[in-house]
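Student: Structure here, sequence nowhere to be found:
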């Protein structure tokens, strides 16, 4: 009965569209009351959930992403990407994907990526003769790179939920899969562009290309600072986030100077709004996870899945299916905190490394962000383009196919994830 109250009340609250943080907190509290556990214990678990030192990196990463998004860095990344891939057929789609790859390495957020890149690229692609639904499809699917390519604050949340998995190794583990995902999407975009006869981009001269590269270099250095500092042991993840935020502030307001320092107030407000939502979800998810552990739900699910089959391939496919289905109905951060303690023991028992599973989970839940009914990135893309979700969902089929094929490769080829962290951080 207590498990039914915990899980059943959560789904009931989600069905009536109660905010996820309140749904998790209320479900945990109702279950505690039924079991006679003092509600003070729930409050204590919520506080403990946000006391982790690793979580201090999140506000700095969010702040750095907000600053760079407001300060013209998106336009510079698009121009830089245009120099590299813009001249081929369907070049604007590839520019869109490559820009998302670069911006994902700065903001670490799929939604931020779509908001910043999409507001520029979707109207531009439509003006150049691309179908509107295709422009949205490219924008939102390429933004899934943002949750894989470091720095991703969702990886930090996973690290905490997984009991302290190395953030540095997680960051390194996301680089190769993130880049290969971008290349896969560019290959698909090129195929569709040839099939639909989308236009080629204009060739950019050498002089102008060098000017664009020079102009975008300082912005791209943000990602280099973050990754280089962590990889070579100069900073912890938290310290690199703080340094990145300071660097982004200086570059945006004193070098590029496209926005006034007065606008920094708006950046701080947006950062605080995002941070408050993230931390509220982390706190209540921690209380919910405590109740699941108290009721031994993770052990029961592990035993059930292993009891169904001991075949590694079948278990991993089943775990992916569970994550995909959950990603369609729940937000990413709470799902990481809830699902990690349940599914990580299952996959480690069949020989999957926690680093690899972290990247697999990021991609699964990233796909959830572009899938109805709760795909926040999907909603943002449709809002920017002024197009219905139903139309986008239908035209996304080839992109979904590519993402699912890539997910299977990521699941069954560990070297894609583990080679780089094992090589650089032995």
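Tutor: Good, I have the coordinates. From a predicted model like this one, the values you see are computed outputs, not experimental measurements.
Student: contacts and neighbour counts: CA atoms only from here.
Tutor: OK.
Student: My guess is residue 298 contacts residue 340. True?
Tutor: No - Residue 298 lies out of contact with residue 340 (Cα atoms under 8 Å); the separation is 9.4 Å.
Student: tally of neighbours for residue 210?
Tutor: Applying other Cα atoms under 10 Å, we find 14 other residues in the vicinity of residue 210.
Student: quick one: which helix or strand includes it?
Tutor: In the assignment (DSSP states H and E), residue 210 maps to helix 206-231.
Student: can you pull the buried residues of the very next helix or strand once past that helix?
Tutor: For helix 206-231, the following helix or strand on the C-terminal side (DSSP H and E) is helix 237-250. Across helix 237-250, burial judged by 16 or more other Cα atoms under 10 Å covers 237-249.
Student: give the contact list for the residue positioned nearest the centre of the chain.
Tutor: The residue lying closest to the centre of the chain (Cα atoms, centre = their mean) is residue 147, at 2.2 Å. Counting by Cα atoms under 8 Å, 6 or more residues apart in numbering, residue 147 touches 104, 108, 109, 110, 153, 154, 155, 362, 363, 366.
Student: Of the residues you listed, which is the nearest to residue 83?
Tutor: Of all those, residue 83 sits closest to residue 104, with 18.7 Å by Cα to Cα.
Student: From residue 415, how far out is the closest one?
Tutor: Taking Cα to Cα, to the nearest Å as the measure, residue 104 falls 22 Å from residue 415.
Student: Also residue 202?
Tutor: Separation of residue 202 from residue 415 (Cα to Cα) stands at 38 Å.
Student: So the two - more neighbours on which side?
Tutor: The neighbour comparison of residue 202 against residue 415 (other Cα under 10 Å) goes to residue 415, with 16 against 13.
Student: how close does the more buried one get to residue 152?
Tutor: As for residue 415, its distance to residue 152 is 21 Å (criterion: Cα to Cα).
Student: one more structure, for comparison:
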């Protein structure tokens, strides 16, 4: 009955459109009263959820992403992407993917990628003869690289939920899957371009190409600070994020001169709003996760799966199917915090490394960001294009296929996630 009250209460409150943090907290509180546990336990678990040095990196990474978005870095990255791949068949679509690769390495957010890059690339692609649904599909699916290529806020959430995995190792593990995803989407773009006769982009003169590259590299150096500082041991993940904030402010304020007082005000207001939501969700999901463990939900789910088969291929396939379904229905960050304590023990029991499982989990839920009915990135992309959801979804099908292929490769070939972290130990 306790499990039914906890999970049923949460789902009922979600169905009634209660904010996720309140749904988690209220269902946890109701379950504590039903079980006769001291209510103070909920408060203690909520506080413990934030009692981590790792969590301090979250506000800094959110702030860096907002500074770069408001500071106009995205349009410079789009120009650089156009210089690099614009001459290919379907060059604007190819450039969209490459721009998302670079911007994802700064913002760490799929939604921020779509909102920033998509705001002018989707209309630009439409003006150049690409169908509106196809323009949305390319922008939305390529934005998933932002949750894999570091710095990724969702990797920090996973590290917290998994009991304190090293952020630097997770960051490095995301590179190969992230680039593999981008490459697979570029292949789909090329195939579609050849089939439908999409145009090539403009050719840049050498001097102009160098000017565009130099202009964009100032913003891209933020990635060098974050990842380089961590890999060399100069900074922890939290310290590198703080240094990156200072650099981003200097780059956008002094070099690009795109920030003013009003822009800085918007940046901090947006950051505080996002951080308040994230903090509330982490706190309440910590209490919710404790009750899941107390009620032995992970063990019961594991017993159910292993009762069917303990074959590693089957177990991972079952986890992937479950994650893809849930990713269509709920927010990514919440699912990471709730599902990690449940599914990670099952995955490790069949020999999956926790780092690899983190990449599998994040990629699964990243696909959910592109999937109706609750795919946040898809909704943002459709809003920019003023396009009905069903029209965009039809155009997404070949890109979904590519993403699922990458997901299966990451699931069943551990080296894709674990080789780079081994090199940098």
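Tutor: Nice, I can see it. Computed from a prediction, not measured in an experiment: that's the story for all the values here.
Student: What's the average distance for the helix or strand hosting residue 340 of structure 1 when superposed on structure 2?
Tutor: Taking DSSP H and E as the definition, residue 340 of structure 1 sits inside helix 332-349. On superposition with structure 2, the mean distance recorded for helix 332-349 of structure 1 (mean Cα distance after the TM-score superposition for structure 1) is 0.8 Å.
Student: so that helix matches what in structure 2?
Tutor: Aligned using TM-score structural alignment, helix 332-349 of structure 1 spans residues 332-349 in structure 2.
Student: picking up where we left off before, tell me which strands and helices the helix holding residue 340 of structure 1 is in contact with?
Tutor: In this structure, helix 332-349 of structure 1 packs against helix 153-161, helix 264-294, helix 297-308, helix 312-327, helix 354-368, with contacts taken as 3 or more Cα pairs under 8 Å, 6 or more residues apart in numbering; DSSP states H and E.
Student: From the chain's centroid, how far away is stretch 354-365 of structure 2?
Tutor: 11 Å (Cα atoms, centre = their mean, to the nearest Å).
Student: Give me the residues contacting stretch 396-415 of structure 1.
Tutor: Outside stretch 396-415 of structure 1, the residues that touch it by Cα under 8 Å, 6+ apart are 137, 141, 177, 181, 184-185, 188, 316, 356, 360, 363-364, 367, 416-417.
Student: Which residue range of structure 2 does it align onto?
Tutor: Using TM-score structural alignment, stretch 396-415 of structure 1 lines up with residues 396-415 of structure 2.
Student: A helix includes residue 164 of structure 2, no?
Tutor: No - Residue 164 of structure 2: not assigned to a helix; according to DSSP: H, G, I helix; E, B strand; the rest coil it is coil.
Student: which ones are touching it?
Tutor: residue 54.
Student: mind checking how far residue 227 of structure 1 is from residue 2 of structure 1?
Tutor: For residue 227 of structure 1, the distance to residue 2 of structure 1 - Cα to Cα - is 44 Å.
Student: Between these two, tell me which one has more neighbours.
Tutor: Neighbours were counted for residue 227 of structure 1 and for residue 2 using other Cα under 10 Å; residue 227 has more, 23 against 16.
Student: Enumerate every residue touching the more buried one.
Tutor: Here residue 227 of structure 1 is in contact with 150, 151, 171, 240 (criterion: Cα under 8 Å, 6+ apart).
Student: again with residue 158 of structure 2
Tutor: Counting by Cα under 8 Å, 6+ apart, residue 158 of structure 2 touches 336, 337, 340, 358.
Student: repeat that for 10 Å
Tutor: Going by Cα atoms under 10 Å, 6 or more residues apart in numbering, residue 158 of structure 2 touches 164-165, 167, 170, 333, 335-341, 354-355, 357-359, 361-362.
Student: Give the buried subset of those as a PyMOL selection command.
Tutor: Selection of buried members from the contacts of residue 158 of structure 2 for PyMOL, criterion 16+ other Cα under 10 Å:
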select buried, resi 165+167+170+333+335+336+337+338+339+340+341+354+355+357+358+359+361+362
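Student: Tell me the spacing between the closest residue to residue 336 of structure 2 other than its chain neighbours and residue 356 of structure 2.
Tutor: Excluding its sequence neighbours, the residue lying closest to residue 336 of structure 2 (Cα to Cα, 6 or more residues apart in numbering) is residue 158, at 6.0 Å. As for residue 158 of structure 2, its distance to residue 356 of structure 2 is 12 Å (criterion: Cα to Cα).
Student: Could you name every residue contacting both of those two?
Tutor: Taking Cα under 10 Å, 6+ apart as the criterion, residue 158 of structure 2 and residue 356 both touch residue 170.
Student: before we move on, what SS does whatever residue of structure 1 lines up with residue 373 of structure 2 have?
Tutor: Mapped onto structure 1 by TM-score structural alignment, residue 373 of structure 2 lines up with residue 373. At residue 373 of structure 1, secondary structure determined by three-state DSSP is coil.
Student: Could you tell me which residues make contact with residue 373 of structure 1?
Tutor: Residue 373 of structure 1 touches 327, 328, 329, 330, 379, 389, counting by Cα under 10 Å, 6+ apart.
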